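Q: Give me a 3D structure for the following:
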Amino acid sequence: MQSLISNMKKFFIITNEHKDMNLAMTNAISDYIIAKGGTCMHYVSTKSGWRERNLRRFQPSDIDAECIIVLGGDGTLVRAARDMASIGIPLIGVNLGTLGYLCELERSTVYDAIDRLFEDRYELETRMLIKGSSQKDGSGKATFALNDIVIHRTGLPQIVNLIVSVNGEYLANYSADGIIISTPTGSTGYSMSAGGPIVDPKADLMLITPINPHSALAKSIVVGSDAVIDVTLAKRRQEEDEEAEVSFDGDRFVHMKVGDNIRIQKADAHAKILKLNQLSFLQILRKKMQEFH
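A: As a prediction, this is how the structure comes out:
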């Protein structure tokens, strides 16, 4: 395998504190890297963001590393890849959870993987990101997502009406629990659970998948990566008191009221994921499906 970084020795670990109790695995990996002559810093992932062990907040630009090792599961790796996309440092995930499609490593393979990273025997894979921006304030401020952006009902247990347009052209009015706009990477996540197709993560497209639609004809739709998708919350009754929320990779919520619109499109930045094995997407998919059953 060819690498893009020579003599990789500077590492950074992001840990899900609920998956690595007392940071036992984190400290063991850090000690191993330092014993091999490398450097390693480690931070903890929390629901409210990232923090150092001494609770000091930090920015991605603070990171001085050639590789980010993410300990947790696919969710932790997704958030890390999204939040670190701006600095361009590649990541590799260690699965400490259950079923995972994105994390390549397990507890038993992590030390061999570090040896290979030191020897620069890896490949680099880029993953598409999407961004969503609220149109109501005109600021155009966008939030990234690696897996998906989900517009879903909130408050009372009732469906919402969502008007979807693509490239300025009306597509459909979905009466549903919500709608998922997914990347290829996210096709094995919430979109799959809602009936959407599984696609190769290296594909260049977006998926529009309704959640529990009130129509048997409402199916997942595939659009090109250059599409601009607008989703507007429409009223269902005279009071116009319907509400919805927008989530980005399962967090970073934005509130929507009737008439509000969110615009979703491909982001300029990419997530960079390191690969060590030669398994194809279909081989990984078969393996994970066998583990699940």
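Q: rest of the way, CA atoms for contacts and neighbours
A: Fine.
Q: what kind of secondary structure is residue 191 in?
A: Classification of residue 191 using DSSP: H, G, I helix; E, B strand; the rest coil returns helix.
Q: hang on, it packs against residue 209?
A: Yes. The criterion here is CA atoms under 8 Å, and residue 191 meets it with residue 209 at 6.3 Å.
Q: where do the contact lists of those two overlap?
A: 180, 182 (CA atoms under 8 Å, 6 or more residues apart in numbering).
Q: Helices of the stretch 51-200 of the chain, start to end?
A: For the stretch 51-200 of the chain, the helices defined by DSSP state H, counting those that start in this stretch cover 74-84, 110-118, 190-193.
Q: Nearest to residue 44 among the ones you listed would be which one?
A: The stretch from the helices of the stretch 51-200 of the chain with the least distance to residue 44 (CA to CA) is helix 74-84; that distance is 10.4 Å.
Q: Off-centre distance for the closest one?
A: With CA atoms, centre = their mean, to the nearest Å as the basis, helix 74-84 stands 6 Å off its chain's centre.
Q: do stretch 71-87 as well
A: The answer for stretch 71-87 is 7 Å, by CA atoms, centre = their mean.
Q: what does stretch 11-25 give?
A: Worked out by CA atoms, centre = their mean, stretch 11-25 lies 19 Å from the chain centre.
Q: who's in contact with that stretch?
A: Stretch 11-25 has contacts (CA under 8 Å, 6+ apart) with 26, 30, 33, 38-46, 63-72, 76, 80, 96-97.
Q: now with 7 Å?
A: Here stretch 11-25 makes contact (CA atoms under 7 Å, 6 or more residues apart in numbering) with 39-46, 65-72, 76, 96-97.
Q: Please give the structure of this sequence too, so both can be compared:
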Amino acid sequence: MKVLLVPNYSRPEAMEGASRLAAWLEGEGVELQWAHDKKLFPGRVVSTEGVDLVVSLGGDGTLLRASRIVGYQEIPLLGLSYGHLGFLTAGGPSNMIETVADALAGELHASHRATLDIEVEFELPDGSIESKRSFALNDLSLTHGVRGDMIEFDVAVSGHHIERLRGDGFVVATATGSTGYALAAGGPIVTPEFSGMVCVPVAPHSIRARAFLTAPSDVVEIAISPERHAERLFFSDGQPMDCGPRGVRATVRRGPGDIILLDRSSKSFYQSVSRVFYGENR
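A: You can find the predicted model right below:
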């Protein structure tokens, strides 16, 4: 058995917990690997060869980092909460060892979370077009640049044109990401069992523009209008896609593999919704 630890290096309590967990794992004869501090080594790639379980120690942002390391490989991922909300996590400092022991024994519920496969095309200074691909567990978001200019863009689903929109941007989210930026923009909270996409306009300049859901096999395309020159930025799970302010098109489809998120039961999602968004059990 091999475990990869992904701690939030900026939280002393998460690092203390990771060290305590590492000592216990080594005492149990489990092979251990640490993800590096991405702030110190931003370009370094974390190997997942031979890894059977990934454990994140931090908040939901740390878990999203762990999900990017896993990608489409479907290695089970367990989140331990040392953050603010811990919406995606299964345990915390008080029951850390017990939770990890249950995960190693195969006694936790496995929630299959749909992912996104994102391709963004962008214009280089010489006018040529290049593209970049990205994984996402939560969402792709299109936003305006630092000048705050309104963006104009077309949205299509599987070749069917939906609308030309003007506004601050657009979010294409998974069910997991429905409780993130998409929710803040006015979208619905969606059960993890839903495997399509949640599409939400951000501050649209039209009362007709509404959030909508797609089928799992659909492909969402966002094409920037050439008639309105404004800065626009694309983000994958909140991380810039490094295509500068001249992105011209994004194509989003369901990823070829799910994130297998471990939790206590199939009811964990609704318990988290109650706790985080409705104030129950605080």
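Q: tilt between the longest helix that structure 2 contains and helix 96-104?
A: If you go by DSSP state H, structure 2 has its longest helix at helix 12-27. In terms of direction (axes from the mean of the first three to the mean of the last three CA atoms, to 10 degrees), helix 12-27 of structure 2 departs from helix 96-104 by 50 degrees.
Q: once aligned to structure 1, how far is helix 12-27 of structure 2 on average?
A: With mean CA distance after the TM-score superposition for structure 1, helix 12-27 of structure 2 departs from structure 1 by a mean of 2.0 Å once superposed.
Q: before we move on, the earlier item: filter the contacts of stretch 11-25 of structure 1 down to the ones in strands?
A: 39-46, 67-72 (DSSP state E).
Q: Show me which pair in the residues you listed is furthest apart.
A: Longest span within these, CA to CA: 39 and 46, 23.5 Å.
Q: Could you check which of these two has the larger neighbour count?
A: Using other CA atoms under 10 Å as the criterion, residue 39 of structure 1 and residue 46 rank with residue 39 on top: 18 against 13.
Q: residues in contact with the aligned partner of that one in structure 2?
A: Matched by TM-score structural alignment, residue 39 of structure 1 corresponds to residue 31 in structure 2. By CA under 7 Å, 6+ apart, the contact list for residue 31 of structure 2 reads 1-3.
Q: quick one: residue 63 of structure 2 and residue 79 touch, right?
A: Yes. With contact defined as CA atoms under 7 Å, residue 63 of structure 2 reaches residue 79; the gap is 6.1 Å.
Q: Now the common contact residues for those two.
A: residue 56.
Q: what about the two, which has more around it?
A: Between residue 63 of structure 2 and residue 79, counting by other CA under 10 Å, residue 79 is the more crowded of the two (31 against 28).
Q: Which residue, other than its chain neighbours, is closest to residue 84 of structure 2?
A: Spatial nearest neighbour of residue 84 of structure 2, chain neighbours left out: residue 59 (6.3 Å); criterion: CA to CA, 6 or more residues apart in numbering.
Q: Same check on residue 79 of structure 1?
A: residue 249 (7.0 Å).
Q: returning to that earlier point: buried ones from the contacts of stretch 11-25 of structure 1, can you make that a PyMOL selection?
A: Command for PyMOL that selects the buried part of the contacts of stretch 11-25 of structure 1, burial taken from 16 or more other CA atoms under 10 Å:
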select buried, resi 39+40+41+42+43+44+45+65+66+67+68+69+70+71+72+76+96+97
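Q: Return the distance of the residue nearest to residue 43 of structure 1 when sequence neighbours are not counted relative to residue 30 of structure 1.
A: Spatial nearest neighbour of residue 43 of structure 1, chain neighbours left out: residue 52 (4.5 Å); criterion: CA to CA, 6+ apart. Separation of residue 52 of structure 1 from residue 30 of structure 1 (CA to CA, to the nearest Å): 14 Å.
Q: do residue 67 of structure 1 as well
A: Residue 67 of structure 1 is 13 Å from residue 30 of structure 1, by CA to CA.
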